[in-house]
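Predicted structure and sequence below. I'll ask about it afterward.
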Amino acid sequence: GVEIAAFTLVKEGVREISPELSTQETEKIIPRNEGGIPWFAITTISESPVTPGIIWIGTAGGKVWLTKNYGKNWTEMTQKIAGVGGPEKYYVSRVFASNFKEGTAYISKSGYRRDDFRPFLFKTTDLGSTWTSSTSILEAGDKEFKRKAKITKKAGWPVGPAGSSYEY
């Protein structure tokens, strides 16, 4: 089988810091209709600049993971995000740990591989215990949704492709 895990660089080389994080859909290793882009790969990683050791990971197969202790233990967030409208198997295009607020992170998902061009955006302020959907502020755009944001210590303003925006 194929193992997709997170690693960290150490003086001696590379050390694995996670268990298998993908969907294990080995039939999608080289999908014929996607030009060979693996569907199971880790697509995005973000470590909290506020709290060291907090690392968020997203995969092409739709999984979202969190570690609070440098990779010793991992918690899957996929079901909690699905509970507020996040399609489970949609590509995780970005995870972003807040630069200013402890426990806050943003997750975006994309369904472009399934001919669904709506973007999806989710936010947690409590290390993934609860999630809110901010998807309604976004508009369906091109296959590659361009993210623009103005983020300060007080607020964030994601801006959609047609100029729509929302203040956090």
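The structure has been received and is ready for your questions. Numbers count the residues shown, from 1 in each chain.

make it CA atoms for all contacts and neighbour counts henceforth
Fine.

Make sure residue 92 is actually in contact with residue 56.
No: here residue 92 does not reach residue 56: they are 11.3 Å apart, not a contact under CA atoms under 8 Å.

Common neighbours of these two, please.
residue 64 (CA atoms under 8 Å, 6 or more residues apart in numbering).

Okay, buried residues for the longest strand seen in the chain please.
Counting by DSSP state E, the longest strand found in the chain is strand 116-124. For strand 116-124, burial by neighbour count (16 or more other CA atoms under 10 Å) applies to 117, 118, 119, 120, 121, 122, 123, 124.

ok, so what distance separates the closest residue to the third one other than its chain neighbours from residue 76?
Once flanking residues are discounted, residue 119 sits nearest to residue 110: 5.4 Å by CA to CA, 6 or more residues apart in numbering. Counting by CA to CA, to the nearest Å, the separation of residue 110 from residue 76 is 18 Å.

The two: which is more packed in?
The residue with more neighbours, out of residue 110 and residue 76, is residue 110; 26 against 17, by other CA atoms under 10 Å.

ok, residue 45 - contacts?
55, 56, 57, 58, 94, 95, 96 are the contacts of residue 45 under CA under 8 Å, 6+ apart.

Can you say which helix or strand has the last one in it?
For residue 96, the enclosing helix or strand under DSSP states H and E is strand 91-97.

and the angle for that strand with strand 116-124?
Computed by axes from the mean of the first three to the mean of the last three CA atoms, to 10 degrees, the angle separating strand 91-97 from strand 116-124 equals 30 degrees.

Toward the C-terminus, what is the element adjacent to strand 91-97?
Counting by DSSP H and E, what follows strand 91-97 is strand 105-111.

In terms of secondary structure, what does that next one contact?
Strand 105-111 is packed against strand 91-97, strand 116-124, with contacts defined by 3 or more CA pairs under 8 Å, 6 or more residues apart in numbering; DSSP states H and E.

Structure two is appended below for comparative analysis:
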Amino acid sequence: MARRRAEAADVPQTDEEAIALITEYVSAERETLLDRVTAEAAIDAIKSRLANVVTAREAEQKRRFSALKAWWEAGGKEHAGKARSAELAGAKLGLRVSPPKVKFTKGYTAEKALTWLRGLRWGRKKDFIRTKVELDKPAILKAIQAEESVKTKLGTAIYIDQPDEFFIDTGLDEDCIRKELAAS
């Protein structure tokens, strides 16, 4: 497949043309921001209404669940016969084994259990201890920028890349736009 060249940019030839293009750029950025903030406000309002409906429905579902659990324990389980669950009214209800969880005996926390396990003289203890090793990128950045010897030492595999980038700051403040929309 042949490579395509990017379409040539219509570069301003005078300061007036550049200022007009900048004005168009800022205007388009403002319109985009207004559209995005307006859409986000509408989405937030919908999500808020949905959250209210879901919260009310979840409370009612908890009540129903508790009532059905009590009914099951009081004799509804007879519908299952020798099985642990039964199909009733389009739903399957009954008992099931929950997923296994690692718990700690009285007086132990994860940290205490880890210390205890490390202290054991047992060849398999390493099977139950996980160690995460990763580069500390902020420390590398700081050290390379501060010390030439670190830069030299790490230079074989690691370097800092910080190219210049062209930018346009339109000065638009999203919070101010939100306040303007809320006021209108």
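Perfect, thanks for sending it. This structure is a prediction, so every number in the text was calculated from the model and none was measured.

Any chance you could compute the TM-score here?
After superposition, the two chains reach a TM-score (TM-score structural alignment, normalised by the length of the first structure) of 0.14; 40 aligned residues with a CA RMSD of 4.8 Å.

could the helices and strands packed on strand 105-111 of the first structure go into a markdown table alongside distance to residue 14 of the first structure?
Output for these, formatted as a markdown table (distance: least, CA to CA, whole Å):
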| stretch | distance to residue 14 of the first structure |
| --- | --- |
| strand 91-97 | 23 |
| strand 116-124 | 31 |
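
hang on, the earlier thing: in terms of secondary structure, what does the longest strand of the first structure contact?
Using 3+ CA pairs under 8 Å, 6+ apart: strand 116-124 of the first structure touches strand 105-111, strand 132-133.

list the buried ones in the longest one?
For strand 105-111 of the first structure, a neighbour-count test (16+ other CA under 10 Å) marks 105, 106, 107, 108, 109, 110, 111 as buried.

will you turn the residues you listed into TSV that also has distance to residue 9 of the first structure?
Putting those into TSV (distance: CA to CA, whole Å) gives the following:
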residue	distance to residue 9 of the first structure
105	24
106	25
107	25
108	27
109	28
110	30
111	32
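
Mind picking the two most distant members of the residues you listed?
Farthest pair in the buried residues of strand 105-111 of the first structure (CA to CA) is 105 and 111. Separation: 20.4 Å.

Buried ones in the strand or helix carrying residue 111 of the second structure, by neighbour count?
Per DSSP H and E, residue 111 of the second structure falls inside helix 110-119. Within helix 110-119 of the second structure, the residues scored as buried using 16+ other CA under 10 Å are residue 117.

just checking, what packs against the biggest helix by length in the second structure?
Longest helix in the second structure, counting residues (DSSP state H): helix 15-74. In terms of contacts (3+ CA pairs under 8 Å, 6+ apart), helix 15-74 of the second structure is packed against helix 174-183.

which ones are touching residue 93 of the first structure?
43, 44, 58, 60, 107, 108, 109, 110.

Next up, the contacts around residue 95 of the first structure.
44, 45, 46, 56, 57, 58, 105, 106, 107, 108.

run the last query once more with 7 Å
Contact analysis of residue 95 of the first structure by CA atoms under 7 Å, 6 or more residues apart in numbering lists 44, 45, 46, 56, 57, 58, 106, 107, 108.

Of those residues, just say which sits nearest to residue 81 of the first structure.
The closest of those, once distances to residue 81 of the first structure are taken by CA to CA, is residue 107, at 8.9 Å.

hang on, the closest one packs against residue 122?
Yes: in this structure residue 107 of the first structure lies within contact range of residue 122 using CA atoms under 7 Å: 5.1 Å.

other SSEs contacting the very next helix or strand once past the longest helix of the second structure?
Once helix 15-74 of the second structure ends, the next helix or strand along the chain (criterion: DSSP H and E) is strand 85-88. Contacts defined by 3 or more CA pairs under 7 Å, 6 or more residues apart in numbering; DSSP states H and E place strand 85-88 of the second structure against strand 91-94.

So for the strand it packs on, what gets flagged as buried?
93, 94.

and the strand or helix carrying residue 80 of the first structure, which residues are buried?
Take DSSP H and E as the rule and residue 80 of the first structure turns out to sit in helix 78-82. Across helix 78-82 of the first structure, burial judged by 16+ other CA under 10 Å covers 78, 80, 81.

Same question for stretch 58-69 of the second structure.
Those would be residue 69, for stretch 58-69 of the second structure by 16+ other CA under 10 Å.

how near is residue 150 of the first structure to residue 118 of the first structure?
Distance, residue 150 of the first structure to residue 118 of the first structure, using CA to CA: 22 Å.

what sits against the nearest residue to residue 64 of the first structure once chain neighbours are set aside?
Leaving aside its sequence neighbours, residue 64 of the first structure sits nearest to residue 58 (CA to CA, 6+ apart; 4.5 Å). With contact taken as CA under 7 Å, 6+ apart, residue 58 of the first structure is in contact with 42, 43, 44, 45, 64, 65, 92, 95.
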